[in-house]
Each structure stands twice: as structure tokens, then as C-alpha cells.
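A.B. asks: can't give you the sequence, but here's the structure:
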């Protein structure tokens, strides 16, 4: 659903840019409460994983494909504020290095794909985990539903943006029907990927899943006719916890590299939902050439001057995962360090 330059006029793109910048600023502040020494590197990994899986377009209808947006996955794994930042980092890397998503449309893409998907998904997720039984399976079920809803919500958001700032004269009702229809199907794929990923992480390290925090119920024992809490189990040894965390991180990184470097070659070549609707309805009539299409050596998800398509695409994917995880981890560690500085004794007001 990457919006290219030329779909949305300059004034609306500028407003979307301001909205996106404001949301990123708020998210940077909110992420300080979500990130700690365990989740900061995990957040960088989540961004890299989203980048990798977005390369895996899957068929959803005749001549149409879809790919992960990632807002729901990021929000549930590392928190909604950090989730906005994860997807924003991915979109920035894609726009600058891979000519995917217009640079003047970056604000539109962040608003649509990072903010809307994350906010909607996390709201749905929180409602469901409150009404469902407090189990790990409920977290997975809630993840599926949240991701499923987030994708057509993003389609509706794009339609509203296009209604205000679209550069072609196409009936909005036609755009809305086509966008929502195809993205409901894409949402099913998003939901499956999100639920499987969250389920895999929660099976081995539930403490690393932000959306699962506080869901555990203490075991009760009946003593003298009354239910009492059992004594808390001893915490895992720090060394064992670090080793387990490292295993999760390495597994996630290897998986991301394999998906981007090898599996992506077999992804569907059909246009994604937005591209297909744009072609069918004519809203791509004023699409502009991407600013980095000729200058970036990775434009189009291939390495310039590498003739073999498999090798070129695989190298581009691996480079993309590497750059995204470095950029993302750098951002999240900086946010984490800022939190540490804000909460240190020397940062407290005098007399406190």
C-alpha cells in the first residue's frame, strides 16, 4: 500500500507530513515508557522482520497480491508507540534506499501504514484481551482479529486522504469499494502472519510480548476453605534470561535474512492492492517518477549492475534487513538512553 509521488496533491501531502511528524514525536516520547534493556534490541529486530516480510507479496485474487503492513504485529510485540516507530523506520528505509513509496508521500504513508494500522490494531487488541479468557491463546486470537481489522482500516484512511487530495477525478465510491474489498482479503494474510509470529514468540518468551504483559493470573490454593495466592515463583537467573533473549533475537534475525534474501524471490509479482486499484480505476494517471529511482543502487529491490535477478534481489533484501535493524536499533537505544537519563537521580528536581 505504498503511495507513490503524484497520487496526492502537495497541500494534503504537506498536511499528512505534519501529522506524521507529530505522531512520530509523540511516539518517541511514549516509547520511553515501553522500551527497556530487553525490548530495545527486540524493537529493532521487529522493524527488520517487517521489512523482510513486506518483500513477500502473496496472491489474494486474480492479478492482485498483498503484503504485510506490520502495524498490528509491531504494536502487540513492542507496544503501540514503539510500533509506530518500527513501521516508520521501515517506510523511511524503503523510500530512500529502495524507491518504494514516494518521498513527498512519506507523510501519507506513515500516517496510513504506521499510525492508522497501529492505533486501530492495538485498540481492537486491548478490547479483546479484556473480554477473552486471560490465556496465551487469547493473545494470539486477539492478534489475529486486530491485524485483520487494521488493513481495511488503512484502506479506508487512504480513501479519505484521496477524497481530499487526490490528483485525478475518480468517483470516491468506486475507490472506496475497490480498496476495502481487496484489502479485506489482504487483511486475512496479515492476520495469519501476525498471529503465527506473536504465537511463536509468546510460546518461548511471553515476557517479551508487550501485549501479553499483566495477563497472567496467580495460581490459587484453597487453605482452610479460603483461596489464597501461591508464593511467587523465583525469577529466572539473569544469565539464563539473557541467553534465552539472545536466542530469540538470533532466531528472528536469521529468519528475516532468509525471508528477504531467499524466499522473497518466490513472492508474487502481481501488483499489490493499491497498485491494482490505481491501475483499474485510473488514479495513477499523474504518478511521478521516484526521486531516487536512478540514483539509488538498491532501487526496485535489486542491486544495481548485478545481472542475476535471484542474486540481485537476495542481496538487496539482506542489505535492507541489515540497514533497517541497525537504524531501528540505533533509534530505540537512543530512546532507551533518554529514558534512563530522565529517570536518573541527578535528573530529579532539586529537593526531591
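C.D. replies: Ah, there it is. Fair warning: this is a prediction, and the values are worked out from it, not measured in the lab.

A.B. asks: When you work out contacts or count neighbours from here on, use the C-alpha atoms and nothing else.
C.D. replies: Will do.

A.B. asks: All the helices of the stretch 101-250 of the chain, residue numbers only.
C.D. replies: Counting by DSSP state H, counting those that start in this stretch, the segments of the stretch 101-250 of the chain that form helices are 106-109, 117-131, 136-165, 172-204, 238-261.

A.B. asks: could you dump those helices to a markdown table with distance to residue 286?
C.D. replies: Formatted as a markdown table, the helices of the stretch 101-250 of the chain follow (distance: least, C-alpha to C-alpha, whole Å):
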| stretch | distance to residue 286 |
| --- | --- |
| helix 106-109 | 16 |
| helix 117-131 | 27 |
| helix 136-165 | 13 |
| helix 172-204 | 16 |
| helix 238-261 | 31 |
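
A.B. asks: ranking those by burial, who's on top?
C.D. replies: By mean neighbour count, with neighbours taken as mean count of other C-alpha atoms under 10 Å, helix 106-109 ranks first of the helices of the stretch 101-250 of the chain at a mean of 28.

A.B. asks: helices or strands up against that helix?
C.D. replies: helix 10-34, helix 80-97 (3 or more C-alpha pairs under 8 Å, 6 or more residues apart in numbering; DSSP states H and E).

A.B. asks: Tell me which of those sits most buried.
C.D. replies: It is helix 80-97: most buried of the helices and strands packed on helix 106-109 by mean count of other C-alpha under 10 Å, with a mean of 27.

A.B. asks: Okay, one more to line up with it:
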């Protein structure tokens, strides 16, 4: 659903650019809290979540290269807003998808540069907000089980895609450059993107389910599912028979902190999966136009489409220039894209983490916040 240059006029493009800038600024502040609050122990959670957030961005970039057929002559691909929000949080999720869209527009000529605000608003903000709001609502009413998180992920991702199609229709009604009846645009966009949403939901649910099965503590949307350990007494004992708890000695040492589990294996597995998808599986992706491209061509929305400013980029159209073997050219471009997105995404989140930690270190420590020797 990458909107090219020329689909939306300049005033609406500028307005959506302003909306995207504000949303990214808000997400930067929110992501600091999400990164600092991840896992047990605040800073420890941030140290492991920042690289994972960069990995989520790289994974979304890779899976977006895997267009899947949804109808005759039409394909779809992951948008990723629901997946990112559920895995690393809604604010961090907006930033993840925004990084992906920026890398695609600058390096691969995918999505217009003047339409970057439109794409961030539609694909990063709308999908993330709609998906996460629906996801949280479902998790509250469903049984507190891991399977419920997977089910909620499926439904949230399914709804987020046609929601983005509705948002695009609204933007086109405000600033479309071609004279096309909005009713036709709405019907065509929503119809095909409901089908694409099924693919989005399947990918999202499978990915979230796989991570939950291995490390549920790394899934933002699964927090609170694990109940704390409870000390149970014998069922035969009565309250009068139970001994009163002994007072802890004043000199007793605090209980040792729970050991932190490494995320290295999860990170390496995620990077490997992204490289395989972008570097190998992408060669077998559907070559049919995606939902927006198909609707634009069939209904004349692309009548005033403009060439991308980076159309002569060495990586334009996800193919390395001057390499004649299409498998090698596409695979190498995918690997470069994964590496670049991983580096930029991780860098952004590491900087956010460090700024959050620096701000925390500058505050005077209270009795409950004084650092322990185990940190």
C-alpha cells in the first residue's frame, strides 16, 4: 500500500507530513517509556528490548518483500503495524514501521518521498493505533492465556489492513489528483484489502505465537499473563493452626534478583529469518501488483503519478543495479535492506534507551529507587 508521488496533492501531503512528524515525536517519548519499562528491572529490560525493536523493523522490511497472491492479478504484503505494536509496544511500533518506510523510500524507490507523510500516517499510525486498541480490548475479555494473545493478534491484524484502506480513501477524498468517484475507490480498496488482511493476520498470529512459545516475556502484548508465585499452606491447616510469619531480621540480606535470560538466541534467530525471507524466499514472491497498485491502475487513480526521485538508485525496485542474475540481484538487495534497516532501527532505539537511562540517572534516588549492588 505504498503511495507513490503524485497520487495526493501537495496541501494534503504537507498536512499528513505534519501529522506524521507529530506522531513520530510523540512516539519517541512513548517509546522511551516502553523501552525502559520492558521486562523486570527497567534498565535491564531496555538493554534487551532496544535491539529487539530494531530486529522487529528489519523483520517487517523482509516480510514486506514477500508479496502473496490474494486474487486474480493482485497481490498483498504485510503492513506490520499490528505485529510491531504487539511485540514491542504501540509507540515503538510506530517508529519501527516508520523506519521501514523511510528506508524503502530512500534506498529502494518504494513509496514516494513527497508522499512519505501519507505513508507513515496510513501504514504506521493508522494500522498501529487501530490494531493495538482492538488487541487490548480483546485481551481484556478473553481468558488470560497465551492462546488468547495469538487470537487477539489475528483479529487485530485482520482489521488493521482495511482500516488503512479506509484511511487512504479519506486522504484521497481530500487531496486525490485524479477525478475518480470516491465510492468506487472505497469499494475497491476495502474489498481487496480485506483479503490482504487475512494474509496479514496469519503472518502476525504465527509470528507472535512463535515468540510467545519460546519467550513470552519478550512480547509486549503478553505482559501480565504470568501470575506471580504464591506460597500455599496445607489445605488441612486452619487459620488458628498456621504459625505467624517470623519477623525478618533487620540485618537480613535482600533476596537476590532473578537471573536475566539472554535474548541472543532470539535475536540471532530473528535476524536469520529476516535474511532468509529477504535474501532467498523473496525471489518466489508474487509479481502481481499489490492492492493499491491494482486499484490505481483499474480506476485511473495513477493518472498523475510521478516518477520516484530515487528511481535510478542502485537498489531501486529491490534489485542491485548492474547484476544480471535476477535471483542474485534481488536477494542481495534484500540482504542489504535488512542490514540497513536493522542498523538504523537499532541505532534509533539504543539512543532512546540511553537518553532515558541518562535522565533516570540525573534524578535523585529515593529509598525505593537506590541502585542495588546486583545491578
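C.D. replies: Perfect, thanks for sending it. It should be emphasised that the depicted structure is a prediction, and the values quoted were computed from it without experimental measurement.

A.B. asks: Got a TM-score for the two of them?
C.D. replies: Overlay of the two chains. TM-score (TM-score structural alignment, normalised by the length of the first structure): 0.93; 340 aligned residues with a C-alpha RMSD of 1.9 Å.

A.B. asks: And the helices and strands packed on helix 106-109 of the first structure: which comes nearest residue 339 of the first structure?
C.D. replies: Ranking those by proximity to residue 339 of the first structure (C-alpha to C-alpha) places helix 10-34 first, at 5.3 Å.

A.B. asks: hmm, who's touching that closest one?
C.D. replies: With contact meaning C-alpha atoms under 8 Å, 6 or more residues apart in numbering, helix 10-34 of the first structure is reached by 78-79, 81-82, 84-85, 104-108, 110-111, 115, 161, 164-165, 335-336, 338-339.

A.B. asks: Stretch 21-30 of the second structure vs the first structure, average offset?
C.D. replies: Stretch 21-30 of the second structure: mean distance to aligned residues in the first structure after superposition is 0.3 Å, counting by mean C-alpha distance after the TM-score superposition for the first structure.

A.B. asks: Give the aligned equivalent of residue 305 of the second structure in the first structure.
C.D. replies: Residue 305 of the second structure maps onto residue 287 in the first structure, with residues paired by TM-score structural alignment.

A.B. asks: Now for that match: which residues touch it?
C.D. replies: 4, 5, 6, 7.

A.B. asks: What residues sit buried inside stretch 301-311 of the first structure?
C.D. replies: Buried residues in stretch 301-311 of the first structure, counted by 16 or more other C-alpha atoms under 10 Å: 301, 302, 303, 304, 310, 311.

A.B. asks: Pick out the most distant pair among these.
C.D. replies: Farthest pair in these, by C-alpha to C-alpha: 304 and 310, 12.8 Å.

A.B. asks: For residue 271 of the second structure, see how far away the closest residue to residue 151 of the second structure other than its chain neighbours is.
C.D. replies: In space, and not counting its chain neighbours, residue 151 of the second structure is closest to residue 205: 7.0 Å by C-alpha to C-alpha, 6 or more residues apart in numbering. Residue 205 of the second structure sits at a distance of 19 Å from residue 271 of the second structure (criterion: C-alpha to C-alpha, to the nearest Å).

A.B. asks: now do residue 142 of the second structure
C.D. replies: Residue 142 of the second structure is 32 Å from residue 271 of the second structure, by C-alpha to C-alpha.

A.B. asks: what's the answer for residue 126 of the second structure, then?
C.D. replies: To residue 271 of the second structure, residue 126 of the second structure is 27 Å away according to C-alpha to C-alpha.

A.B. asks: Done for today, thanks.
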